[in-house]
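Colleague: can't give you the sequence, but here's the structure:
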């Protein structure tokens, strides 16, 4: 009776183990997604980037429309060009905390630069508009950091932003902002705070790359349009144009004087005609000089624009290459673990499918042989 129970139990175990083989599954890891807090931080930072560039562009356009002189108008256009380039480089950082810190530093540096510089070096009587805008953006950046960070993390980032702004004197308009990834990570290590290097899942990496390429493309298109505006302003205010207008006015006055004289004294018509020819010659020379100067200026602006477009295109391609390399590296780093899991499951499958049934059959055969011998011995007795 005990032998029968053991046989049934062994058969039941073999059936359960054989049926368990259908649970073997193979899955490919796509990388750990970013925590929800970091995803929210990235989305909020890039949303603030669009508000930042739009606010600066509106203020710069208002100053350019109201400014009485060419220098102020060109300075306003250059300000929004520099802020647009710096903002896209800061907000599109792959690490959400670094992007937030760089954007905050950009606003802080602009606020300090505009507060320290006199009106004569900025936009004259229209400088208060720019100061109000950058002050508002700096306050909004601090409020954004307070909203998306925990209390302890916000205190650390505020200390870092204050220390970084104090350690790096502001030059120009404060629109340039270096990458602070290394400085931020070093600061966290010095404070004993942890930091993560997760790049997110493949889908998040691809979405981040798309945002960065779109931001760079939009910034490049806007910069090209604003460069064209500066060129048009310079051509409208060129000194040769004023000289040409003065020559035309002088020619008109001389022509009227000549007509009046010829009506009353026909004898001096020859002298007047010679004077008229000289004026026409001067006018032609002035027009020729004006055209040559305009073409020279146009060639120089075109060369500058070409160099800028080439530099931006190279930077964009380097960003794309780095993002692609990070994605491939993440996939290759996860490959050994996947291969190890597959090999382990294959070994387990071989043991379950071949080893256990063989062992069970061998044991049952031996048991049956012993039972047969015992019964033969009992019949022999």
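Modeller: Happy to help now that I have it. Predicted model, so just to flag it, every value in this text is computed and none were measured. Numbers count the residues shown, from 1 in each chain.

Colleague: CA atoms for contacts and neighbours, from now on please.
Modeller: Fine.

Colleague: work out for me the element the closest residue to residue 24 other than its chain neighbours sits within.
Modeller: Spatial nearest neighbour of residue 24, chain neighbours left out: residue 345 (7.4 Å); criterion: Cα to Cα, 6 or more residues apart in numbering. Of the helices and strands defined by DSSP states H and E, residue 345 is found in helix 269-350.

Colleague: packing partners of that helix?
Modeller: Contacts defined by 3 or more Cα pairs under 8 Å, 6 or more residues apart in numbering; DSSP states H and E place helix 269-350 against helix 202-236, helix 239-264.

Colleague: check it against this one:
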């Protein structure tokens, strides 16, 4: 009897302390493969090199030339190129980010070698050399991040991808390479992306994006400010006003002399002053309207860029949250299915213990209590 009681207590203790019965769902997803992780880090490292080289080349052009139009194009170039690279490099899918960034570098090189060279005049070689170096660098990055066979497949895709050699206001193409790349690699769509990473990797990815977008917006605001100041300091707009002011100053000096010596000439001088002041006021109004219009255009460009970044940020947050919730739900369901047999077994054991143990104990206690009486009666 004592042996049965001890065995029952030990069974309950073992079941309650069994680690398999502890509910510990994993809220992350499958970790990124070593290949994807290395590719992601390599592409984001290339982004820093890309932005650094483009900014350096553009600033070199601005410092070298005296032409306001060339300076303005250099500022627009670095703003558009760095923004486009941030958009392509910081994607969730590491290989898509690599291919899109590769295509961006190639498109910039093709454009600057063709019609884009007119933007910088004699200094176009600086921009062309920068773009060519960036193409070589991203190609080497892809080669180091992939085995020989896969690298050759990606190289073939990039070389055959249709790229336009014409850009409007430095608006680089927004690539949608995923379906074409999957078809090129002959991989089923359902098998191409197996995971977006664990919860920690997703959050790190999100943090990196926020940091880059914040830096990009700050840089873009500074460059837009430089464009506005460059527009206001344009010599072609300032020279007519200076000439009119000099003429007016000379007339005022003559007016002071004539007013002292010959008051009757004041009427003639007043007429001439009106003739001189009217063009000045007209030119001033025209220049102000032009400057206000240009400032309005710059403001619209800036607002458009901020709206695009806001939409991109919102989409990233929604997509990351949606994927994280879906993956967590799937993992939870798989976990419950995997341990369902154990749950049923535990429930059966617990029911048996809860309902069987009291009856067993009662039976044993009653038997122990009435056994002496039965023995005495038999003896009598």
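Modeller: Okay, I see it. Just so it is clear, the structure is predicted and the values come from calculations on it, not from any experiment.

Colleague: so which of the helices and strands packed on helix 269-350 of the first structure is the most surrounded?
Modeller: Compared across those, helix 202-236 shows the largest average neighbour count, a mean of 16 (mean count of other Cα atoms under 10 Å).

Colleague: mean per-residue distance, it versus the second structure.
Modeller: Overlaying the second structure shows helix 202-236 of the first structure at a mean distance of 1.8 Å from the equivalent residues (mean Cα distance after the TM-score superposition for the first structure).

Colleague: packing partners for that helix?
Modeller: So helix 202-236 of the first structure, by 3+ Cα pairs under 8 Å, 6+ apart, packs with helix 70-91, helix 269-350.

Colleague: most tightly surrounded among these?
Modeller: Neighbour counts averaged per stretch over those are highest for helix 70-91, at a mean of 22; criterion: mean count of other Cα under 10 Å.

Colleague: which residues in the second structure does that one align to?
Modeller: The alignment of helix 70-91 of the first structure onto the second structure (TM-score structural alignment) spans residues 68-89.

Colleague: so what touches that stretch?
Modeller: Contacts of stretch 68-89 of the second structure with the rest of the structure, by Cα atoms under 8 Å, 6 or more residues apart in numbering, involve 43-44, 47, 50-51, 54-55, 58-59, 61-62, 65, 97-98, 100-101, 104, 119-121, 169-172, 212-213, 216, 219-220, 223, 226-227, 230-231, 234.

Colleague: for PyMOL, what selects the buried ones among those?
Modeller: Here the buried members of the contacts of stretch 68-89 of the second structure are turned into a PyMOL selection, burial being counted by 16 or more other Cα atoms under 10 Å:
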select buried, resi 43+44+47+50+51+54+55+58+61+62+97+98+100+101+104+119+120+170+172+212+213+216+219+220+223+227+231
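
Colleague: and the helix or strand containing residue 63 of the first structure, what does it pack against?
Modeller: Under DSSP H and E, the secondary-structure element containing residue 63 of the first structure is helix 36-66. Packing partners of helix 36-66 of the first structure (3+ Cα pairs under 8 Å, 6+ apart): helix 70-91, helix 96-116, helix 127-148.

Colleague: now render those as CSV, adding distance to residue 371 of the first structure.
Modeller: As requested, these are arranged in CSV below (distance: least, Cα to Cα, whole Å):
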stretch, distance to residue 371 of the first structure
helix 70-91, 81
helix 96-116, 74
helix 127-148, 76
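
Colleague: what residues are up against the residue nearest to residue 173 of the first structure when sequence neighbours are not counted?
Modeller: Of all residues beyond its chain neighbours, the one nearest residue 173 of the first structure is residue 113 (5.5 Å), with distances taken as Cα to Cα, 6+ apart. Residues in contact with residue 113 of the first structure (Cα under 8 Å, 6+ apart) are 170-174.

Colleague: rerun at 7 Å
Modeller: Contacts of residue 113 of the first structure were listed using Cα atoms under 7 Å, 6 or more residues apart in numbering, and they are 170, 173-174.

Colleague: swap in residue 190 of the second structure?
Modeller: Residues counted as contacts of residue 190 of the second structure (Cα under 7 Å, 6+ apart): none.

Colleague: that one: which element?
Modeller: helix 189-192.

Colleague: centre of the chain to that helix, how far?
Modeller: Computed by Cα atoms, centre = their mean, to the nearest Å, the separation of helix 189-192 of the second structure from the middle of its chain amounts to 24 Å.

Colleague: which residues does the residue positioned nearest the centre of the first structure contact?
Modeller: Residue closest to the mean C-alpha point of the first structure, counted by Cα atoms, centre = their mean, is residue 92 at 2.9 Å. For residue 92 of the first structure, the contacting residues are 99, 212, by Cα under 7 Å, 6+ apart.
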